[in-house]
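A.B. asks: Need coordinates for the below:
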Amino acid sequence: MNIVRKLTLRHMKENKRRTFVTIIGVIISVAMLTAVSTLAASFIEGMKRQTIAEQGEWHVLYRDVNKDQIEAIEQDKTTKDVLLSQDLGFSMLEGSENEQKPYVFIKAYNEKGFSNFPIELIDGRFPKSEDEIVISETIMKDANVQLKIDDKLKLGIGDRIPLDDDYGTEPLDQSVSLAYSYDTNELVEELEVHSNQAFTIVGIMERPNWEPVWSPGFTVLTYLDESVLEAGHTVNASVSWKKVNKAQKNYAAELANKLKLTAFSSEDFNQTLLRYYGVFSDDLRKTLFTFSAIIMAIIIIGSVSLIYNAFAISVSERSRHLGMLSSVGATKKQKRNSVYFEGFIIGIISIPIGVVSGITGIGITLMFINEILEKAMLGITGSLPLIVTPLSVIVACLVSILTIFMSTYIPARRASKITAIDAIRQAEDIKLTGKKVKTNRLVRKLFGMEAEIGLKNLKRNKRRYVATILSLVISIILFLSVTYFTDSLKQVNNMTTDHLNFDIVIHQGGQTDEQWNRLVEKTIALDTVTDYSKSNIFNVYTWLGKSEIPSEMQEITYTNEQDEHQLYVEIITLNDEKLKEFADEVGVDFQELQSQDILNGIAINKTSFGIDNKYYELQPLKKPAGESIKLFGDNDEEEFYIDSINIMTDTEALPVGVVLDNGLKVIVSEQTLKEVTSNIASGDNDQFFDFYESNLYLKSSDPIKTGKEIDDIREVAIAATNFHEVKQQDEQLILLLSVFTYGFITLITLISVANIFNTISTSIALRKREFAMLKSMGMTPKGFNRMINYESVFYGMKALLYGLPISIGLMYLMHRTLGSSFHSTFTLPWGSLLFVTFAIFLIVGSAMLYASSKVKKENIIDSLKQESI
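C.D. replies: Now for the predicted structure:
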């Protein structure tokens, strides 16, 4: 080791505190970079596993392949596994009470198909022969056909043949719901049976997640015997590749062409899964990597500020030593390399520790996140794994090395230019003029001599002053911008979910009146149901003049020849108990609402809608209370007048079950709705009653338990939505985002605080001689404290002067960006602004007090003898 490197190591040991702070800052920086790259890799891997759990592990599907083609696929160099499947057809389900699902849909898999596709067995086993079958539990729940393991099932298997030209001429598959005539609303399909087969039930499974909710058949699975291929049958082959990359997409298309599969298209790739491999373009993947790159850039900026400042101070402290080395023959390269060597030593120590710390930290974070995912029921079947790839570690290390190099480059150049004469005279550090340190006279008049001296000190040590201000400004910007972004997402979430004043909604569709009444009666009797509202909804519309409707809504509404705008209206009834409660709440006479002489209603004068992907909330009706609105309907041929409803009052209060959307809500009594609908002539206008629906809205002390209890008591399939789960998912996603964003703020703030403490404490330490001189001239301890306090104030004020306007500008840009999707008013987060102001003065004040406390202990005579600055 040469003499220059020995002196560098000695200097680092003598300045243990500064070296330690620098190493800690670099470790935090490397840990954050490692965490970001590891988190991105872990998230992508988690999404891959989630997709595999939902859709199975396959990459490309070859349809209708024969035995020879399958052999060619299996022998191909890129093939890992081949999953065979065959759609055998539909069969009538005897005894089914579900009018919308009268069939079973029979699908066959080979052994690898059962193991690789997401099929969840509840009881029993998978089929091992062609006469064995696994049925879905929904057959018992939704069709009320009670079957069990070992039961025999005789099925007449065939194709669904459409009888109406609107559905084409080809057999209908499982993705097409029951075919009904658009004119007569009668069933226009028949089952053409081509074979009969008996099966033994050997297992019961959950409803496959690939089965569409609207499908007309309950999925059942049997075994695909590959010997059927000898007879010339064709099957579908889902292939998983050994290696997944972009080249595989073109290779798969070439293989399909070679096998003469003319029907092959890009739709036959598992695009959802392949997006996470980068084979297909994906906005989520691009956003994730872009976001990661932005975070890394911010980390680099914060880290460079700390590390550069540390090395700049080091060069300043060592300037006399470097000058002395120059006087005895040290070259520019040797002096420059001494700084690079210091950076190398710090990197050798910091980078390995930072990588391990980053991986450990993100591992702990993922443990916390996975616990949230389990509680939140976000539809994620597996936890986010901790994935440490060589690429993520290499990226973190290379970026860290680049950060250290960028931080040392300028100080190294400065070191190489130091001459012997300048270093001994300290010329570089004393190049000041009176103009540069001149202060305003008001400073002394208002705050005293101590304030003026403090301000001159800041100007005299401009490099350190700027470095400290930069660190403070970065902290302010990061905290305020990220906090505003998170709060904005919460506000957006509240705009879309705050009006949901119920937990569960059940729709009557698909049930008879008797079944519906029994379900309502049993449901409202559940112990967990705390409140409910049963309502009927009748969809009509009205015409309003331009002065009676907001200008924003005029863009999305139809106009007639009279230049009136069409506004959709929902006439909503509440059961008498709930209607009386709501009438009392808004100050309306309940008896008048039930009057048959004048049809009265309460307008919910609040709506939400979207225009060009922008979300609005406003009042749709400008008519004053006491006026009537005319109701209209149409039967696809002509418009007809229904009736008029007098608006007794308007309100933005929402009764249980009323959901905001694009239109006007009018609350009426059940008698009023009967009167309105009775005015519609029968015959040609029968189709208009398709817009009539009944719903049951529930509040629950335990919505999850209530949902399960409803599932147990229902007689047939029902359409129900648990909005509690939706709201909980949104809240948990915001929480997950907060974990990352505030964790990021904390770590980057630690870097900035370390920089501030390092800069201020070093600056104070290097001013020992100056302070001793001031004390020798009569500055009292009280005056010294005032000078230090004023310096702290000046640091804080200057940082806030730059940091707050930049932060507000960034917040406004975020608001404008979100404003493209949500209509809201820009408001300053005064709480965050006050907090960051307090925090800045606290950080600077603490650093100054810490550094000055050590200076106070110094002896004046010893400090005056100090030769170095």
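A.B. asks: contacts and neighbour counts: CA atoms only from here.
C.D. replies: Will do.
A.B. asks: Could you tell me the end-to-end distance of stretch 656-672?
C.D. replies: End-to-end span of stretch 656-672 (CA to CA, to the nearest Å): 19 Å.
A.B. asks: ok now that stretch, how far from the chain's centre?
C.D. replies: Relative to its chain's centre, stretch 656-672 lies at 32 Å (CA atoms, centre = their mean, to the nearest Å).
A.B. asks: And the contacts of that stretch?
C.D. replies: Under the criterion CA atoms under 8 Å, 6 or more residues apart in numbering, residues 499-502, 505, 532-533, 535, 567-576, 579, 593-596, 599-609, 620-621, 696-698 lie in contact with stretch 656-672.
A.B. asks: And for stretch 598-608?
C.D. replies: Under CA under 8 Å, 6+ apart, the answer for stretch 598-608 is 592-594, 615-621, 644-654, 660-669, 672.
A.B. asks: now stretch 369-379
C.D. replies: For stretch 369-379, the surrounding residues in contact (CA under 8 Å, 6+ apart) are 380, 383-384, 725, 728-729, 732, 736.
A.B. asks: now with 7 Å?
C.D. replies: With contact meaning CA atoms under 7 Å, 6 or more residues apart in numbering, stretch 369-379 is reached by 383-384, 728-729, 732, 736.
A.B. asks: which residue ranges form the helices in the stretch 451-600 of the chain?
C.D. replies: 462-497, 513-524, 551-554, 576-586, 590-593 (DSSP state H, counting those that start in this stretch).
A.B. asks: Take these and write them to TSV, including mean neighbour count and distance to Leu813.
C.D. replies: Shown next, in TSV, are the helices of the stretch 451-600 of the chain (neighbours: other CA atoms under 10 Å; distance: least, CA to CA, whole Å):
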stretch	mean neighbour count	distance to Leu813
helix 462-497	19	10
helix 513-524	16	48
helix 551-554	16	23
helix 576-586	15	40
helix 590-593	16	49
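A.B. asks: Please generate a structure for the following sequence too, so the two can be compared:
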Amino acid sequence: MNIVNKLTLRHLKKNKRRTLVTVIGVIISVAMITSVATLSISFLDLMKRQTMATDGNWHVSYKNVNKNQLKTIKKDKETKALIISKNIANGTIEGTNNKNTPSLFIKAYNAEGFKHFPFQLTKGRLPQTKNEIVLPDEMKGKYRIGDQIKVGTKQRDSSGKEKAETFTVTGFMKQQTWEFGQTGPAAFSYVNQNMLDQKDRVDAFVILNHVNNALFDHAETLAKENHIDKVITHNSLLRYYGVTRGDFLRTTLNALAAIIMSVIVISSISLIYNAFAISVSERLKYLGMLASAGATKKQKRASVFFEGAIIGAISIPVGIIAGISGIGATFWFINPYIEEALDVTEKLKVVVTPMSIIMACGISIITIFISTYLPARKASKVSAIDAIRQTHDVKLSGRTVKTSKLSRKLFGMEAEIGLKNLKRNKRRYRATLFSLIISIVLVLSVSFFTTSLKKSLELAGKDINYDIQVSSPGGNTDKLKPLAKLNHVTKYSLVQQLTLESWVDKGMVPENFLEDTTTNENVFKNGKFAYDINLYGLDEKDFKNYAKRIGADLKELQNPADPAAIVIDKASYQDPKTGKYIETKSINKALGQSIDLFFSHNDAEKQTFLGKVKIGALTDQVPMGISKSRFGELNIIVSQKTMHALLNKQMEKAAQANLYLNTSNPMETQKAIEKVKQADMTVENVHQKGQKIHQQYMLMSVFSYGFLTLITLIAIANILNTISTSLSLRKREFAMLKSVGMTESGLYKMINYESIFYGIKALLYGLPASIAVMCLIYWSNQFTFEYGFTFPWMSLISVVIAIFIIIISAMLYSMRKIKKENIIEALKQENI
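C.D. replies: This next block holds a predicted model:
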């Protein structure tokens, strides 16, 4: 090691506080990049594994293919694994006389299918031959392993006799949720390619060698060349690989990723640069001393780069370990919550990729190089005497440190001295200010990003806030009430529903509806737009609770002489032309205006005018069982008394009665309903679909708020580190002020005014910058999701309050440490 490097190393050891602060700044920066990258990659990995655990692991499916087509698919260069699926039977088990026993749906899979689809055995083994079968758990009491069952297929042989298949039971499994379309309990058998003949038709599920955007065109070309009618891609899984068919969605994802990563990278660079910039005066002083001893420009540069290398060698590995460890600890803490609250089968695992580590190291190394090179370059232009005396940073001209006379009159001498100090040493002031601005931009941008992410998921999903729906024609909800008292029911809602029409002036129709509608006579009539009206009648108790929840005037809504309704004023739908998910106003009407209601008769084009209903409240909140309006729809909610007053007997017969249930055991509740329901009732169990949407929403929320919490903690650490370091470097200054008579309370007063000035200045720059980033995020979302811009007022208020609390706390904490210093020793002190 040469003499210059030895001196540099000794200088770093002697100035322990400055070295430690610089190291901490770099560690925080590296940890931020590493943790954000690790969090994102780990979350996508969780979503992939959870989708595979619920819907199976496959990328492309070819429907209804024959044996020759199957061979071609298997030989395709992109096929990594081939899953075969064949419908075997859908009939009753022979020897069962109970009419209420549902049909048994039997499907066969090959070995790859049993490997890549989520079969959950509870007892026994999976089938290995075509005459073996695994049954659902609900049949465990009726049958045992080794029993033989004969299932009618509802197909007939050449003699006209119904065919039957005989199977040996090999095991039992949990109720599956990924197979749809069956009419009864699902059971599974075995099939392979050698068992098929030319007349057999199967579904082929393919796991690909390369998962990229080219797979869509490749699958369609393969299907077209081999005369395969239908191709389906596993979009719910592919989106987590970053593979989407819609160009708009891909543009949105790429734009969002670019914006957020740019914010994080810029913030990371600023953290490292600030860590060096705050104490740049001490570094220049040291370089001036080297120059006075005869060091050349090359030797000074070598000294600076050696210092950066030492700091990087310590900080970068520690930052990477800290980032990964922090994410690991976070996952350990939230995994139990995810498993219990969201009922998911997979856990968050820390996934680290070489690219994320390389990116963190690369950004840090480049930034350290720039941060160390600039002082060396500046030192080469400054004389050794000026560098040692540090006159290049301290500006004492009257014009430079001039302050307003008003500031002294309003706030006193302490405030004026504080402002003069900020103007005197602009480098340190700018470094601290920039650190605050970056923290504000980070927190507000990520907060807006998480809100946008949730909003996008809401628009792409469906509003399902119940588990089971029971419907009955005639509008009589009384006969559905007994079902609400069944076991496991936790909440219910009785709703009457009638579809009506209304003709509305063009000026009251949102532009989205007009743009996305062809002007034909079915939609427009005499310049008016046709709305499909969904009129819902809630029972009195539910209606009162709903009106109270949205803050509506209940008396006005329950006046029979002047019928009034609650109108859902938000509509969301997917544009069939562009594929965009759009949220817009459902109608441009105000409180107190009326809507004409028409009843359309089935036997003719005749319409009956029911009357007018006044808009008593407008809201985007929906009661249980009711969703936001779709394209060209208007959802209107009244009490059942108001609904009876509006309808005659013929119209009431055309209405439908609905019972919406939430239950702790949807499958058992459905079975209980099936046993006692009347013939005209229909039952739909949407628990599985709703649960999947809820899981996605909650997982996204965990990711979003975890991401926001992480960034917030990093921002706070950045502010505390920057401010405490800045104050520590001012020990001599504070000692000098004390020596000329400034009291301790005066010193605190000066610091408080500096804190307020820092906060106001940071907000003046940080808020516009944050709004600009929010607009960019909103703009990128508009490629796929169209909704109104909502300014995050609560986040902004929280940041404003937090920024002052953190600044003042950091300054007061540092001052408590500084006040213990001896004035004489502090004035003599050269190093920190």
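A.B. asks: re earlier: what about the helices of the stretch 451-600 of structure 1, which gets the closest to Ile135 of structure 1?
C.D. replies: helix 513-524 (25.4 Å; CA to CA).
A.B. asks: picking up where we left off before, got JSON lines for the helices of the stretch 451-600 of structure 1, with distance to Ser327 of structure 1 too?
C.D. replies: Formatted as JSON lines, the helices of the stretch 451-600 of structure 1 follow (distance: least, CA to CA, whole Å):
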{"stretch": "helix 462-497", "distance to Ser327 of structure 1": "26"}
{"stretch": "helix 513-524", "distance to Ser327 of structure 1": "94"}
{"stretch": "helix 551-554", "distance to Ser327 of structure 1": "78"}
{"stretch": "helix 576-586", "distance to Ser327 of structure 1": "91"}
{"stretch": "helix 590-593", "distance to Ser327 of structure 1": "101"}
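A.B. asks: Mind telling me what Arg454 of structure 1 corresponds to in structure 2?
C.D. replies: Not Arg; residue 454 of structure 1 is Gly. In structure 2, the residue matched to Gly454 of structure 1 (TM-score structural alignment) is Gly418.
A.B. asks: How far off centre is stretch 672-682 of structure 1?
C.D. replies: 47 Å.
A.B. asks: tell me which residues of that stretch are tucked away?
C.D. replies: 672-673, 676, 680 (16 or more other CA atoms under 10 Å).
A.B. asks: tell me, which strand in structure 2 spans the most residues?
C.D. replies: Across structure 2, the longest stretch assigned as strand under DSSP state E is strand 489-505.
A.B. asks: Which elements pack onto that strand?
C.D. replies: strand 528-538, strand 594-600, strand 656-663 (3 or more CA pairs under 7 Å, 6 or more residues apart in numbering; DSSP states H and E).
A.B. asks: for the second one, packing partners?
C.D. replies: Read that as strand 594-600 of structure 2. Judged by 3+ CA pairs under 7 Å, 6+ apart, strand 594-600 of structure 2 is in contact with strand 489-505, strand 607-619.
A.B. asks: Emit the ChimeraX select command for whichever of the contacts of stretch 656-672 of structure 1 are buried.
C.D. replies: Applying 16+ other CA under 10 Å to the contacts of stretch 656-672 of structure 1, the buried members can be selected in ChimeraX as follows:
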select :499,500,501,502,505,532,533,535,567,568,569,570,571,572,573,574,579,593,594,599,600,601,602,603,604,605,606,607,608,609,620,621,696,697,698
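A.B. asks: Where does the residue nearest to the spatial centre of structure 2 sit, in terms of helix or strand?
C.D. replies: Here the mean C-alpha position of structure 2 is nearest to the C-alpha of Met700 (CA atoms, centre = their mean), at a distance of 3.7 Å. Using DSSP states H and E, Met700 of structure 2 sits in helix 687-728.
A.B. asks: now do Gly329 of structure 1
C.D. replies: Per DSSP H and E, there is no helix or strand for Gly329 of structure 1.
A.B. asks: And it, how close does it get to Thr403 of structure 1?
C.D. replies: 31 Å.
A.B. asks: Equivalent analysis for Val60 of structure 1, please.
C.D. replies: Relative to Thr403 of structure 1, and taking CA to CA, Val60 of structure 1 is found at 43 Å.
A.B. asks: How about Asn116 of structure 1?
C.D. replies: Where Thr403 of structure 1 is concerned, Asn116 of structure 1 sits at a distance of 45 Å (CA to CA).
A.B. asks: Comparing these two, which residue is more hemmed in?
C.D. replies: Thr403 (24 against 18; other CA atoms under 10 Å).
A.B. asks: Aligned counterpart of that one in structure 2, please.
C.D. replies: Looks like Thr403 of structure 1 aligns to Thr367 there (TM-score structural alignment).
A.B. asks: With Leu373 of structure 1 instead?
C.D. replies: Looks like Leu373 of structure 1 aligns to Ile338 there (TM-score structural alignment).
A.B. asks: can you count the residues close to that match?
C.D. replies: So Ile338 of structure 2, with other CA under 10 Å, has 20 neighbours.
A.B. asks: can you check Ile207 of structure 2 too?
C.D. replies: Residues near Ile207 of structure 2, counting by other CA under 10 Å: 18.
A.B. asks: in what helix or strand does it lie?
C.D. replies: Element membership for Ile207 of structure 2, per DSSP H and E: strand 202-208.
A.B. asks: and that strand, what other elements does it pack with?
C.D. replies: Using 3+ CA pairs under 7 Å, 6+ apart: strand 202-208 of structure 2 touches strand 60-65, strand 79-91.
A.B. asks: To Ser371 of structure 2, which of those strands lies closest?
C.D. replies: strand 79-91 (48.8 Å).
A.B. asks: Which of the residues in that closest one are classified as buried?
C.D. replies: Buried, per 16+ other CA under 10 Å, within strand 79-91 of structure 2: 79, 82-86, 88-91.
A.B. asks: Show me what the next helix or strand after it is packed against.
C.D. replies: The element immediately downstream of strand 79-91 of structure 2 (helix or strand, assigned by DSSP H and E) is strand 104-109. Other helices and strands packing on strand 104-109 of structure 2, by 3+ CA pairs under 7 Å, 6+ apart, are strand 79-91, strand 186-190.
A.B. asks: picking up where we left off before, kindly indicate which of the buried residues of stretch 672-682 of structure 1 lies nearest Ile745 of structure 1.
C.D. replies: Leu673 (56.3 Å).
A.B. asks: Sounds good, over and out.
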